[in-house]
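Peer 1: Here you go, sequence then predicted model.
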Amino acid sequence: MQNFAERFQQVCSQIRHATGIAGRPRGCVQLLAVSKTKPASDIAILYRLGQRHFAENYLQEALQKQLQLAAFNITWHFIGPIQSNKTKSIACHFDWVHSVDRLKVAQRLSEQRPEHLPPLNICLQVNISEETSKSGVSLTELPQLVEAVNGLPRIRLRGVMAIPEPETSYPKQRQPYRRLYQAVQQLNRPELDSFSFGMSGDLKAAIMEGATMVRVGTALFGERHYI
């Protein structure tokens, strides 16, 4: 528990520090604890320390942990690749989806979101570095996808998510986030208020360029071990 507490406090401190340097209001950046490959018991420890938002990449693993943690008031985020045959389970069991990169997936999530649940919050994944190995819509395609997705009834389009090509230089880390943030601002859509930017290695750069959610795994949980 002590190691978890120390890591959690350190990450929260880093977020507060970066937010202050950026001149942004305290509390404007949400920490998403990336809990893929981590057991439910680890999630429970972080929950008791005050963490409420958890992000998962693998659907079946996530569903198992959601059953084990049903008594906890967790906000669940799906951040992994989305196959069409998995959209129903995602639509039924998550509060946020960060990895929507095509209209077909958004349509299926909208059609399959249960009526008794609030609209599903989604972010559009943008391939900001134009890497062939990564999913995501291009910057030039983004306005058209925003327009098409925005009118779907059972989802709420909230913003964008990006995983740029890794860089060690702080100025270079900032550049792709700045391009994407500015592109979204130019769309003039106030409802696009969420920017799922940044991980442990580029957290400061992401927050400087407008991140409202940062995705952190190893820095919180320690090295991966499989359940």
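Peer 2: Done, it's in.

Peer 1: use CA for all of it now, contacts and neighbours both
Peer 2: Will do.

Peer 1: What are the buried residues along the longest helix anywhere in the chain?
Peer 2: In the chain, with assignment by DSSP state H, the single longest helix is helix 2-21. In terms of neighbour count (16 or more other C-alpha atoms under 10 Å), helix 2-21 has its buried residues at 4, 7, 8, 11, 12, 15, 16, 18, 19.

Peer 1: Between helix 2-21 and the helix or strand just after that helix, find me the angle.
Peer 2: Sequence-wise, the next helix or strand downstream of helix 2-21 (DSSP states H and E) is strand 30-34. Counting by axes from the mean of the first three to the mean of the last three C-alpha atoms, to 10 degrees, strand 30-34 lies at 140 degrees to helix 2-21.

Peer 1: how distant is strand 30-34 from the center of its chain?
Peer 2: Computed by C-alpha atoms, centre = their mean, to the nearest Å, the chain-centroid distance of strand 30-34 equals 8 Å.

Peer 1: Alongside the first one, take a look at this:
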Amino acid sequence: MSTIEKNLHRVGEQISAAALLCGRSPQEITLLAVSKTKPVTAIEQAMAAGQWAFGENYVQEGVEKIQYFCQQALAHDLSWHFIGPLQSNKSRLVAENFSWLHTLDRPQLAQRLNSQRPAGLGPLNVLIQINISGEASKAGILPDQLPALAALVAELPHLNLRGLMAIPAPQHCYEAQLAVFAEMTGLFTQLREQYPSADTLSMGMSDDMPAAIAAGSTLVRIGTAIFGARDYAASTD
């Protein structure tokens, strides 16, 4: 058993334990393996252990990996999520290669992605990023901007509004983490009432995953705990 396989098994156990502790089914929570800066050999080891959903933060690096796996027999089983900040001049690469975007944060970007998405790929699944902690340095929209952006996305034929994503300010207290995530869950509940296709709440990383799951996260983004420390010098962006 490879180290990555052992790590995936350990993370899976942690997800199950957190879910059961709050009365949820572990099957309600998707594990997104954040593979940024990691080589395709590491992704192949994760695939061998049954992991099929991967998150990338850097556009060119992610596209190169996607194109590599497009040549493999199992490529159609992979789900590629772009989870980093997206500059407008790189939106076409995301629209043409990825299945998901977690960081939609402005109307102009939504319109660009919609016009650039190839019809043969089907709609791009998008999550609206919420700056739930109100940090000036953090991407995402403020909660009161959500209705307008959601309404726009819902009208664009080549985008599929799937839910919300957040990266809260770091909190070392479980109760504080839970309180912030609960705010996100409230926004998500309101969104689902108007847009039934919204089924994904992407929140929770290694340091705050239990609180995110307790609050209602349906997708957690885990990288270092699976693949080990990252080498940011390896990024091609």
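Peer 2: Good, I have the coordinates. Note that the structure is predicted; figures quoted are calculated from it, not measured.

Peer 1: Any idea what the TM-score comes out to?
Peer 2: Superposed pair, TM-score by TM-score structural alignment, normalised by the length of the first structure: 0.97. Supporting alignment: 227 aligned residues with a C-alpha RMSD of 1.1 Å.

Peer 1: returning to that earlier point: the longest helix of the first structure against the second structure, how far on average?
Peer 2: Compared with the second structure after fitting, helix 2-21 of the first structure has a mean deviation of 0.9 Å; criterion: mean C-alpha distance after the TM-score superposition for the first structure.

Peer 1: List the contacts of stretch 113-125 of the first structure.
Peer 2: 88, 91-92, 94-101, 109-110, 135-137, 153-162, 194, 196 (C-alpha atoms under 8 Å, 6 or more residues apart in numbering).

Peer 1: Kindly recompute the last result at 6 Å.
Peer 2: Stretch 113-125 of the first structure has contacts (C-alpha atoms under 6 Å, 6 or more residues apart in numbering) with 91-92, 95-101, 136, 154-162.

Peer 1: and the aligned partner of residue 199 of the first structure in the second structure, helix, strand or coil?
Peer 2: With TM-score structural alignment defining the correspondence, residue 199 of the first structure maps onto residue 205 in the second structure. Using DSSP: H, G, I helix; E, B strand; the rest coil, the structure places residue 205 of the second structure in coil.

Peer 1: my read: residue 205 of the second structure touches residue 225, true?
Peer 2: No. Under the criterion of C-alpha atoms under 6 Å, residue 205 of the second structure makes no contact with residue 225, lying 9.5 Å away.

Peer 1: and residue 34 of the first structure, what does it touch?
Peer 2: Residues in contact with residue 34 of the first structure (C-alpha under 6 Å, 6+ apart) are 54, 55, 216, 217.

Peer 1: Now with 10 Å, please.
Peer 2: Shown in contact with residue 34 of the first structure (C-alpha atoms under 10 Å, 6 or more residues apart in numbering): 43, 53-57, 77-79, 199, 214-221.

Peer 1: Narrow these to just the buried residues.
Peer 2: Looks like these have 43, 53-57, 77-79, 199, 214-221 buried, using 16+ other C-alpha under 10 Å.

Peer 1: Looking at these, which are in strands?
Peer 2: Residues of these located in strands (DSSP state E): 53, 54, 55, 56, 77, 78, 214, 215, 216.

Peer 1: which residue lines up with residue 122 of the first structure in the second structure?
Peer 2: Superposed on the second structure with TM-score structural alignment, residue 122 of the first structure falls opposite residue 126.

Peer 1: so which strand or helix has that match?
Peer 2: According to DSSP H and E, residue 126 of the second structure maps onto strand 124-130.

Peer 1: Show me what counts as buried in the next helix or strand after that strand.
Peer 2: Next in sequence after strand 124-130 of the second structure, counting helices and strands by DSSP H and E, comes helix 146-155. For helix 146-155 of the second structure, burial by neighbour count (16+ other C-alpha under 10 Å) applies to 146, 149, 150, 153.

Peer 1: which among the residues you listed gets closest to residue 216 of the second structure?
Peer 2: residue 146 (18.9 Å; C-alpha to C-alpha).

Peer 1: measure that closest one to residue 140 of the second structure for me?
Peer 2: Plainly put, residue 146 of the second structure is 10 Å away from residue 140 of the second structure if you go by C-alpha to C-alpha, to the nearest Å.

Peer 1: joint contacts of the two?
Peer 2: Residues touching both residue 146 of the second structure and residue 140 (C-alpha under 10 Å, 6+ apart) are 105, 128, 129, 130.

Peer 1: Would you mind giving these as a markdown table with distance to residue 69 of the second structure and neighbour count added?
Peer 2: Shown next, in a markdown table, are those (distance: C-alpha to C-alpha, whole Å; neighbours: other C-alpha atoms under 10 Å):
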| residue | distance to residue 69 of the second structure | neighbour count |
| --- | --- | --- |
| 105 | 29 | 22 |
| 128 | 27 | 26 |
| 129 | 28 | 26 |
| 130 | 31 | 26 |
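
Peer 1: Identify, from those, the entry nearest to residue 192 of the second structure.
Peer 2: Distances from residue 192 of the second structure to those, taken by C-alpha to C-alpha, are shortest for residue 128, at 12.9 Å.

Peer 1: Any figure for the gap between that closest one and residue 191 of the second structure?
Peer 2: The value you get for residue 128 of the second structure to residue 191 of the second structure, if C-alpha to C-alpha is used, is 11 Å.

Peer 1: wait, residue 132 of the second structure sits on residue 186?
Peer 2: No. The criterion here is C-alpha atoms under 10 Å, and residue 132 of the second structure misses it with residue 186 at 11.4 Å.

Peer 1: quick one: which of these two has more around it?
Peer 2: residue 132 (21 against 12; other C-alpha atoms under 10 Å).

Peer 1: okay, the angle between the longest helix seen in the second structure and helix 146-155?
Peer 2: For the second structure, the longest helix by residue count, based on DSSP H, is helix 174-194. On the basis of the same axes, to 10 degrees, helix 174-194 of the second structure is oriented at 50 degrees to helix 146-155.

Peer 1: Quick check: what element follows helix 174-194 of the second structure along the chain?
Peer 2: The helix or strand immediately downstream of helix 174-194 of the second structure is strand 200-202, counting by DSSP H and E.

Peer 1: With the first structure overlaid, how far apart is that following strand on average?
Peer 2: Strand 200-202 of the second structure sits 0.4 Å off on average (mean C-alpha distance after the TM-score superposition for the first structure).

Peer 1: Alright, calling it a day.
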